[in-house]
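*Asks:* Got a sequence here, can you model it:
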Amino acid sequence: MALKSPKSSAATKANRAAADSAARPPRKKKKKIIGWREWVRLPDLGIQRIKAKIDTGARTSALHAHKVAPFTKDSAAYVRFTVHPIQRQRKPEIVCVALVIDERVITHSGGRSEHRYVIRTTMKLGKSRWPVELTLTNRDQMGFRMLIGRQALRRRYLVDPGRSFVVRKKKAKKRRRRAQ
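*Replies:* Okay, the predicted model is just below:
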């Protein structure tokens, strides 16, 4: 009969623990529910509030931009553009500058193709903030100034198409009135 050394016993326990944890499925972070339209912020671009349509049928996200002008600075490609964050209004007009990370040909649902600049910026939805890629396009004829595609939502949110503006800023606590 062979005796186990304390060292091999500890190693066996460690192996069992590793096997047990490998057998258990990894914990999945619970995804938050959002509506088919939400208010978002693009703080890096100076956009404090813009209404966005959540479109799981679109792969990429798009931002309404006009006066799009590419330029080079320190041998890097940049783009300057203006945004009207409020639907059907020309004011305010926010001038933005961003590094161009790519140029893509995007095909619309109607089959028409368009060349677009792609930028990366921070998007904030409620308390969450993360980097997203946005294509710049003229969305004058569209109902929303911004479209959030499925790549930006991946592993973060589930969309409830029957609800709107689910994500809200934290509300201030109501003050109790003093009895007089």
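
*Asks:* For the rest of this, base every contact and every neighbour count on C-alpha atoms.
*Replies:* Fine.

*Asks:* Name the SS class of the spatially most central residue of the chain, please.
*Replies:* The chain has Ala152 as the residue nearest its centroid, 4.2 Å off, counting by C-alpha atoms, centre = their mean. With DSSP: H, G, I helix; E, B strand; the rest coil as the basis, Ala152 sits in helix.

*Asks:* That one reaches Leu134, doesn't it?
*Replies:* No: when contacts are counted by C-alpha atoms under 8 Å, Ala152 is not listed as touching Leu134 (9.0 Å).

*Asks:* before we move on, back to that, what residues are up against the residue nearest to the centre of the chain?
*Replies:* Shown in contact with Ala152 (C-alpha atoms under 8 Å, 6 or more residues apart in numbering): Thr60, Ser61, Val132, Glu133.

*Asks:* go with 6 Å
*Replies:* Val132 (C-alpha atoms under 6 Å, 6 or more residues apart in numbering).

*Asks:* and what of Gly149?
*Replies:* Taking C-alpha under 6 Å, 6+ apart as the test, what Gly149 contacts is Asp55, Thr56, Ala58, Arg59, Thr60, Ser61.

*Asks:* How much space separates the first one from Met146?
*Replies:* Here the distance between Asp55 and Met146 works out to 10 Å (C-alpha to C-alpha, to the nearest Å).

*Asks:* Looking at these two now, which is surrounded by more residues?
*Replies:* Per other C-alpha atoms under 10 Å, whichever of Asp55 and Met146 has more neighbours is Met146, with 27 against 18.

*Asks:* Please give the structure of this sequence too, so both can be compared:
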Amino acid sequence: MDCTNDNAAAAAVEPALSIAGWREWISLPELGISHIKAKMDTGARTSCIHAFEVEPFERDGAKWVRFRVHPDQGSTERVITCEAEVADFRAVTDSGGHTEMRYVIKTMIEFNNMRWPAEFTLTNRDTMKFRMLVGRTTMNGRLVVNPSLSYQLSVECEAL
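*Replies:* Have a look, this model is predicted:
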């Protein structure tokens, strides 16, 4: 049996990846979200953001969605209204095995002086600890997660 590690060879040619903590402060500037606490979730393929009052509409012949976000963990006081073009509408299965249809948007994600486009599904996360999850697809080729660290790549915004 050949037990060579092909991943080791791939890692040798990969560019240096940033090391993220298991939770980080993220900005979504195109949505007007200056900071939101996110769980860096290697168990999730797709990233998602807390959204409520989700309303589809049409703009210039394209499908768009308007939604509201409570960006502050554990609070419903601050509300941000966002609009984004719909990239997809797909079935997503959560960690509990429940499948739901979700709107998918593409927007820029920003933190630690890095900025790149990412897909997010919209779902109500009011009962969840984190209002945002950053999944593997968003991290791929850019980040690795060290579960013993927090806020490795961002400044804590607890006072904001």
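
*Asks:* Which single helix of the first structure contains the most residues?
*Replies:* Counting residues, the longest helix in the first structure under DSSP state H turns out to be helix 6-23.

*Asks:* which residues in the second structure does that helix align to?
*Replies:* Mapped onto the second structure using TM-score structural alignment, helix 6-23 of the first structure spans no residues at all.

*Asks:* Please compute how far that helix lies from its chain's middle.
*Replies:* Centroid separation between helix 6-23 of the first structure and its chain, computed with C-alpha atoms, centre = their mean, to the nearest Å, is 41 Å.

*Asks:* burial of Tyr117 of the first structure, as a residue count?
*Replies:* Tyr117 of the first structure: 19 neighbours (other C-alpha under 10 Å).

*Asks:* now Thr137 of the first structure
*Replies:* As a burial measure, Thr137 of the first structure scores 19 neighbours (other C-alpha under 10 Å).

*Asks:* same thing with Ala62 of the second structure?
*Replies:* Using other C-alpha under 10 Å, Ala62 of the second structure has 10 other residues around it.

*Asks:* hang on, Asn7 of the second structure in a helix?
*Replies:* Yes: counting by three-state DSSP, Asn7 of the second structure is located in a helix.

*Asks:* Ser47 of the second structure versus that one, what's the distance?
*Replies:* In terms of C-alpha to C-alpha, Asn7 of the second structure sits 24 Å off from Ser47 of the second structure.

*Asks:* okay, these two: which has more neighbours?
*Replies:* Remark: of Asn7 of the second structure and Ser47, Ser47 carries more neighbours, 24 against 8, as counted by other C-alpha under 10 Å.

*Asks:* and the helix or strand hosting Glu38 of the first structure, which stretch of the second structure?
*Replies:* Using DSSP states H and E, Glu38 of the first structure sits within strand 37-42. Strand 37-42 of the first structure lines up with residues 23-28 of the second structure when matched by TM-score structural alignment.

*Asks:* what's the answer for stretch 96-112 of the first structure, then?
*Replies:* Counting by TM-score structural alignment, stretch 96-112 of the first structure pairs with residues 82-98 of the second structure.

*Asks:* from the chain's centre, how far out does that stretch sit?
*Replies:* Averaging C-alpha positions (C-alpha atoms, centre = their mean) puts stretch 82-98 of the second structure 12 Å from its chain's average.

*Asks:* Next: stretch 113-122 of the second structure.
*Replies:* With C-alpha atoms, centre = their mean as the basis, stretch 113-122 of the second structure stands 7 Å off its chain's centre.

*Asks:* In the first structure, which residues correspond to that stretch?
*Replies:* Under TM-score structural alignment, stretch 113-122 of the second structure corresponds to residues 127-136 of the first structure.

*Asks:* which residues of the second structure fall in strands?
*Replies:* All strands of the second structure, identified by DSSP state E, fall at 18-21, 23-28, 33-40, 47-50, 52-59, 62-69, 80-93, 99-111, 114-123, 132-134, 143-146.

*Asks:* Comparing those, which comes out most buried?
*Replies:* strand 132-134 (a mean of 27; mean count of other C-alpha atoms under 10 Å).

*Asks:* What residues in the first structure pair up with it?
*Replies:* Strand 132-134 of the second structure lines up with residues 146-148 of the first structure when matched by TM-score structural alignment.

*Asks:* residues in contact with the aligned partner of Val69 of the second structure in the first structure?
*Replies:* For Val69 of the second structure, the aligned residue in the first structure is Val83 (criterion: TM-score structural alignment). Neighbour list for Val83 of the first structure: Ala65, Glu93, Ile94 [criterion: C-alpha under 6 Å, 6+ apart].

*Asks:* The first one -> the second structure?
*Replies:* When you say that, I think you mean Ala65 of the first structure. Residue pairing (TM-score structural alignment): Ala65 of the first structure is matched to Ala51 of the second structure.
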